[in-house]
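**Student:** Predicted model and sequence follow; I will ask about them next.
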Amino acid sequence: MKQTAVSRFFATTPLHIGFWLLVKPSAWRKALDQIDLTLPTEFSYLTLTPEQRRNPVLIQFLFNNYLLLVMFNVAAVAIFLSLAKIAQPILIQSLWLTLAYSLIIPPVMSLKSSVSSAYLLGGTIALGIGLLARHTNYIYIPIALAGGLTGNVLLNQARRTARWFNSRELAGMLTGILAAVLFIFIGISIISGQIFGVYTGVPGAMPLPARFAWIITTSAGILYLVIESLVLKSHTNKRLINVLPIAALEGLVISVSYYLFFISIENTPVFLISAGFSGGMLMCFLFTATWQLANQVGGAQAGAMAASLVLGISWVYLSNDLVMRYTFEQINIVRALLVTLAGLTFSVWRPIVSLPFIAIWNNLLYTLDSRSNVSPLKYFKLHAAFFEEGQSLVWPGLADYLILQAERDPEGFEKSKLKFSDSPQRRALQAAEIELLARKLESCADLASISGASRLAQWNFSDSQISTLLSPFARMSHDVESALNQSSVYQTRLGLGRVRDDLNLFQRELILSPQANSSRFTRVTAAWDRIIENKIERLTREANYHHEIANPYICGMPLNDQQEVFVGRTDIMARLESLLLGPNRPPLHLYGQRRMGKTSLLLNLDHYLPSTIISVFLDGQGLAGYSQLMDLFYYVINEIRSEAYRQRGLRLPAIIRQENKSLFAQISRWIDHSEKILVEHDAIVLLMMDEFEALEPILQNNKSQIQEYLGLARFVIQHRPHFKLLFVGSHTLDEINAWSTFLFNAQVVKIGRLAPSETMRLIENPVKNFQLTYVPAASQHILYLTRGHPHLVQSICYELVMLKNEQTSSQRFLATMADVEEAANRTLTSSSFFFVDVRGPQINPQTAAMLDHLSSLGPEGSISRDEWARCFPENFEANLALALKRDLVEDENGFYHFQVEMIRRWFAYRPF
């Protein structure tokens, strides 16, 4: 339990509480939390635990505000009627009535309904009746208003868990109303004396004989006792015997007050106090009894509406027997109904009606803050967004105010983001964040700042339109960073050229886009385009000035679909296309050694596949960072949605986290809905999982679930023809046990080294108008050193171009055997990570020792199986099989030698 000092609540008044309940419910909840964290938002004193009742802070809080409410009501009526120059006798009568209603309603409602209802009902009725005491024909209006406002608070509380009014709630509301009508009929029969054959006449017209008054009021007290005891039993869930004393006390109070009311002389203090007590008790009873019955049958919403309508309308009829000089008119029913409904819907129409006036107030605050240089903002805390919680419309100008706060007080802006992120003002927050992001993007002054733009802000927006608008900037920022990280000026210029083309295309899309923010971001694209174009021109001038050979080769990075140096693989592409479009649907397993070009093939696969296939590339090493299956699947599904929209303009359904539903069910339903869209547009999703072995830790951490999800994936492959799976890795199935049961029927496609013709094309003609030429033996020597290994060809050729650019112009454009040898030697150092991976993780120490021995035999060296086995007898067969599996050696007529000369040189070089 959390308690604070009692003095903390001395500043809290009934006016604060009324404002909180009607306008800012979170403040009421916060006040209760400061008293006791275990207190419900709606609580009555009877439903509290013994420990909560003994809380001195709670007792002091309730008692102080009860006294303040009584004093405020009496003082307000006295001041208002005095200013209205009301006659003193009428003023005194009004004050007695105000005092009586203020004294009786709050404690009774706090006891058996809720504390919040006590303040609203007691304050509104006491004030209203005190002000309208001399206008008896309108006395029902404050009662109807009080019932509507109290019902509005209860209704808002109920709608936090139930949003719609269903048939059960309608039945509950009707049940409560009908029961109340029956009670009112019986009550009027008793109070009027008709059930006893005695008519009391107009209230206050003449004193009733004590004998008849005693009979009537005692009967009313007994009826109240019986019904109230049942209501309290239902409300508190206690035995009837436990609540009977309280019901008996209430019955006694209402019986005595009615007795005094009937026998007292009109307008005497006893008459007025008894009228207020009996009337207040009856109002509390009508509201709480109706609310409890309707709540039991139809729920909290039904209870709130039924209780408000009964209290608001019933007093139109009850006033005939309880209010002096009251004249019943049919129109009063309509008036009472309208006032009650106005109170019930207070949280609906109040924000709309008050919007223009509060908007002026908000604008005044913004003007004051914008003209001052104070940080943090001095007046922003008074903005209506912080107290008007019922406003469903976006406050005009709030986005500009949030931008000002972000610039002046970033820490305060972060707090505002937390407050508004789950409120109707979220749209203003989103508009502010978009504008702030646009300003950050527009402020990029050079390529370095553009390349870091993707880290300036969070790019993940749930709104698909905003995500579509901003994600190209993130992608182009990454592309600029990648271009700047290239090791050659040629590749940097090539990468920046692609970004420039993407910018121009995106700018045309923005111009044609109907989105409201599109025009704002055209200025960003124009600014970026100028910076990139200037850099390209500068790089071009520098290259022309130095007469350098543009280096098109790329080492260690996958070749994307924009790079000309991707060659060959047409046979593998054709086979993959055949398998993907064929009638059978096995999963595909693209297998090959490291640095063999698997990822580059995936990135270029789009050129060879029909447009009906939507390829989705997933990097297994990147996905390995997800520790939970739920996060992993949400990411994959969002990638599919993004690529479907980018490649085909298809909007696949979003998947929303639902903690109360299993992930398996959510994914299955998403697949069902997505496939319908894919069928309509004759599209196929190809999910390409690169380095899928990296997901092994996730499989190990989710062993209890993984078979279930692999079963789902197998079902998708077999029965969902519009979803295809392609797994890419450098391990065979016997090396990845976790996937073996899933991929046991996979169609394996092996990717190896380039063919000689493809290798020679990559060496001599990597791009159009390549300036470097070779003596015939030099290019053949590269083929000999690499045997078509794509990574080694790229590495040697890259080092060769770098070497030639170091030479004089007379030697620069012709490559000789000596140049190739020097480039090969440099490659042994620059590509050391590749060679270390070959000798380290891919083989064991025993196999490495065997290869060390073989490398020492020289470039053309070979060894027979028997001789090799004699040198390394321990586990020879297994170690030899591993070397063969990794494509390091090959058997030629019983003799084994290295497949690739550069790998032999590394083992012979032995820098380790």
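**Tutor:** Sure, I can see it.

**Student:** For the rest of this, base every contact and every neighbour count on C-alpha atoms.
**Tutor:** Will do.

**Student:** all strands for the chain, in order.
**Tutor:** In chain order, the chain shows strands spanning 588-591, 613-619, 684-690, 723-729, 747-750, 773-774, 814-815, 863-864, 889-892, 895-898, with DSSP state E as the criterion.

**Student:** Tell me which of those lies nearest to residue 633.
**Tutor:** Comparison of these against residue 633 by C-alpha to C-alpha identifies strand 613-619 as nearest, at 11.8 Å.

**Student:** dropping in the other structure now:
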Amino acid sequence: MNDTLRNRYTDAPTLPGNPLTGSVRLLFWLFFHPSAWRNHLKRIDSTLSPYFSLADLRREQWANTAVLRFLLMTFFAWPLLVGLLLGLLLWLLNLPTTALLLGVMLGIAVGLIVGLAASIAGSVAIGVTVGMATGFSLGLGGALLLRSAGDLVLNGVPVDLSIVVSSLIGLTSGLAGGLAYGVGVGVTREELVQETAVPSVSVLRQVSGMVVGILIGLGAGFLARLLEGVWATALLAALPFGLAVGWRSQSWRRGVLAGLLVGTAVWLAGGVPSATAVGGLVQALAFVAFVAALFALPYVLAEKIAGTWAGGLAGSLGSGAGLFLFATNGAAYGPFLSFGLAGILLGLTLAWWRPVLLYPFLIVWNRILYQLDVQRVGQKEKRPLLRWHSAFWDEFQRLPLLNLDAHILLTIEKNLAEGRTAMAYLTGTRQRWAAQSAQIELDARQLEWCETAVQIAEVHPGLAAGDLVGPASALLRSFSRLSTDVAAALQQESAYNQRLALHAVEDRLDGLLRELTRSNEPYAARFRPIAANWRHIIGDKGARLAEEAELRQEIDSPYIIGVPLTEKQAIFIGRQDVSSRIEQLLLDRRQPPLLLYG
């Protein structure tokens, strides 16, 4: 992997060459660092949209090895993660080995098929989230149902099978829709910010798009329960999926092909089996194909109305509502609505509760990195660990990460280039405060290290204090002006003039000290000792000049009543307006008389 400074602190890092590592990194980017996911897509093919679907790919893109590698790596890590999480949860629930293995296999298989179907008609990014949520929920539910021959028994209480099915469908559709919404917003956020000419989608359009999707799913589920015959159900599954693919890809040939594949799967299975009567691979494929058809058309319609995130939510809710009506005939709708609402809220509020939930763990992780760097301060050959700090890979963390500014300063002490690169990256993120705090501390240290009047005179070019408003900008501007005045004072040829100018600087430092003593500003306590030290240095310099003048028995010139004007001292303001007026009058052809007074 290219481990240059730019690759460590950037939103466009390169992907590792190892398939497993790269696949895990892509999945991580999708949920924690979507800007890196977008930039990687731009790198391999600049024409690919962040929310592209498999149906959008052209022939030359299918022949592009970088695109194929990206697709394979996208669908490699998350099924393994779903299987691992499912196996761990089922093991904690103390399920039999047979039920555990079947639940894991069911979750991976269903998740992959649903994810691929959603990637064909919807979006690859949305397909990953929908596949993960569907695979995990159905794998868990399938394992629980396989353990029980009849009704499910929880804590000794039998639970009706229809309630379990409706709860499972509600949780799956709600969680898949909510996660699809959150990931869709993250993936498309940069384009929405850049395309300022495009008006933002109103809440009414988003709600209407989702309502249309749910109604379509309910209608399809109701028709699937009423229709009889293999051809009718196959046509019911093929039409919406083919229509969605054709509309999404703007190629009706692809739509016809996709519809034929789904219809063939349902026809070979002898129709759409019910959720509790799926047996065999062909029937399972037919059932999943029907679910994919219920997802595809609501997604495309809602996406056209309100955007990708609304499409993902509408597709999941529409397919869930249709599947619920088909599988349960509308019975036990209470658990479906309850678990569906819970899943939706979990997904929609992911950006709110995830930063709070992960914050304690991130603080511990970041603290460990900081302590390790503290222990390796003297080991210049070892690179700083700041690059693994969560501020550089979790772009959704809006809470301030404590001690980040101290870690930046520690890195700068060890590796100036790496610390400056990290600060430059943070200035465009939610953790900008850390870069600001670190820069202010660096400026304060620069002022603090001044031990002579000459060093004070030379410090102002490095401050670069402008007119921008900030927590310490006014203080830095004050110190910059003081440094400039000291430099101008030391350039005076006469010791008497130097003493006069330095005495004026000393008076200004006295005033600054009084202001800092009275001030409640956050950086007043940090800069007050610096002002006191400067005052002491300038006072000593003036006293030494006075002693030297006394030893040489200099006589102050009575004809010099003030400090000669220099361009570097902001003591007097030039009367440019008066000079311009005099020039105009002198050039006037009428030659008016002028009276200059003063």
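**Tutor:** Arrived safely. These numbers come from a predicted model, not from an experiment.

**Student:** follow-up on the earlier one: got the strands of the first structure as JSON lines, with mean neighbour count and distance to residue 460 of the first structure columns?
**Tutor:** Shown next, in JSON lines, are the strands of the first structure (neighbours: other C-alpha atoms under 10 Å; distance: least, C-alpha to C-alpha, whole Å):
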{"stretch": "strand 588-591", "mean neighbour count": "22", "distance to residue 460 of the first structure": "32"}
{"stretch": "strand 613-619", "mean neighbour count": "21", "distance to residue 460 of the first structure": "18"}
{"stretch": "strand 684-690", "mean neighbour count": "22", "distance to residue 460 of the first structure": "22"}
{"stretch": "strand 723-729", "mean neighbour count": "23", "distance to residue 460 of the first structure": "26"}
{"stretch": "strand 747-750", "mean neighbour count": "16", "distance to residue 460 of the first structure": "36"}
{"stretch": "strand 773-774", "mean neighbour count": "16", "distance to residue 460 of the first structure": "49"}
{"stretch": "strand 814-815", "mean neighbour count": "18", "distance to residue 460 of the first structure": "50"}
{"stretch": "strand 863-864", "mean neighbour count": "16", "distance to residue 460 of the first structure": "59"}
{"stretch": "strand 889-892", "mean neighbour count": "16", "distance to residue 460 of the first structure": "48"}
{"stretch": "strand 895-898", "mean neighbour count": "20", "distance to residue 460 of the first structure": "50"}
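
**Student:** Could you dump those into a markdown table with distance to residue 165 of the first structure added?
**Tutor:** Below are those laid out as a markdown table (distance: least, C-alpha to C-alpha, whole Å):
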| stretch | distance to residue 165 of the first structure |
| --- | --- |
| strand 588-591 | 52 |
| strand 613-619 | 44 |
| strand 684-690 | 42 |
| strand 723-729 | 42 |
| strand 747-750 | 56 |
| strand 773-774 | 82 |
| strand 814-815 | 84 |
| strand 863-864 | 86 |
| strand 889-892 | 76 |
| strand 895-898 | 79 |
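
**Student:** and stretch 356-370 of the second structure, how far from the first structure on average?
**Tutor:** When the first structure is superposed, stretch 356-370 of the second structure averages 1.6 Å from its matched positions, counting by mean C-alpha distance after the TM-score superposition for the first structure.

**Student:** Check which residues of that stretch are buried.
**Tutor:** Neighbour-count burial for stretch 356-370 of the second structure flags 359, 362-363, 366-367, 369-370 (criterion: 16 or more other C-alpha atoms under 10 Å).

**Student:** Ok, stretch 215-226 of the first structure next?
**Tutor:** Of the residues in stretch 215-226 of the first structure, those with enough neighbours to count as buried (16+ other C-alpha under 10 Å) are 215-225.

**Student:** now do stretch 79-97 of the first structure
**Tutor:** So for stretch 79-97 of the first structure, counting by 16+ other C-alpha under 10 Å, buried means 81, 91-97.

**Student:** what's the answer for stretch 449-458 of the second structure, then?
**Tutor:** Within stretch 449-458 of the second structure, the residues that qualify as buried by neighbour count (16+ other C-alpha under 10 Å) are 450, 453, 456-457.

**Student:** outside of it, which residues touch it?
**Tutor:** Contacts with stretch 449-458 of the second structure, where a contact means C-alpha atoms under 8 Å, 6 or more residues apart in numbering, come from 447, 459, 483-487, 490, 534, 537-538, 541.

**Student:** Pick out the most distant pair among the buried residues of stretch 215-226 of the first structure.
**Tutor:** When C-alpha to C-alpha is used, the two most widely separated members of those are 215 and 225, lying 15.3 Å apart.

**Student:** Distance check, residue 453 of the first structure against residue 9 of the first structure.
**Tutor:** In this structure, residue 453 of the first structure lies at 49 Å from residue 9 of the first structure, with C-alpha to C-alpha, to the nearest Å as the measure.

**Student:** higher neighbour count, those two?
**Tutor:** Counting neighbours by other C-alpha atoms under 10 Å for residue 453 of the first structure and for residue 9 shows that residue 453 has the greater number, 23 against 18.

**Student:** Now do the helices in the stretch 201-350 of the first structure.
**Tutor:** Defined through DSSP state H, counting those that start in this stretch, the helices belonging to the stretch 201-350 of the first structure, from first to last, are 210-236, 240-263, 269-298, 300-322, 330-344, 346-371.

**Student:** ok, and which of these has the densest surroundings?
**Tutor:** Per-stretch averages of neighbours, counted by mean count of other C-alpha atoms under 10 Å, single out helix 300-322 among the helices of the stretch 201-350 of the first structure, with a mean of 26.

**Student:** Kindly list the longest helix within the second structure.
**Tutor:** What stands out as the longest helix in the second structure, according to DSSP state H, is helix 161-194.

**Student:** tell me which of the buried residues of stretch 79-97 of the first structure is nearest to residue 180 of the first structure?
**Tutor:** Ranked by distance to residue 180 of the first structure (C-alpha to C-alpha), the buried residues of stretch 79-97 of the first structure are led by residue 97 at 25.5 Å.

**Student:** Aligned against the second structure, show me the partner of that closest one.
**Tutor:** Using TM-score structural alignment, the partner of residue 97 of the first structure in the second structure is residue 106.

**Student:** excluding its backbone neighbours, what's nearest residue 323 of the second structure?
**Tutor:** Counting by C-alpha to C-alpha, 6 or more residues apart in numbering, residue 221 is the residue found nearest to residue 323 of the second structure once chain neighbours are left out, at 5.9 Å.

**Student:** Give me the number of neighbouring residues for that neighbour.
**Tutor:** Using other C-alpha under 10 Å, the number of residues around residue 221 of the second structure comes to 26.

**Student:** do the one 3 residues further on as well
**Tutor:** Counted with other C-alpha under 10 Å, residues neighbouring residue 224 of the second structure total 23.

**Student:** wait, isn't it in contact with residue 236?
**Tutor:** Yes: the pair residue 224 of the second structure and residue 236 passes the contact test of C-alpha atoms under 8 Å, sitting 7.1 Å apart.
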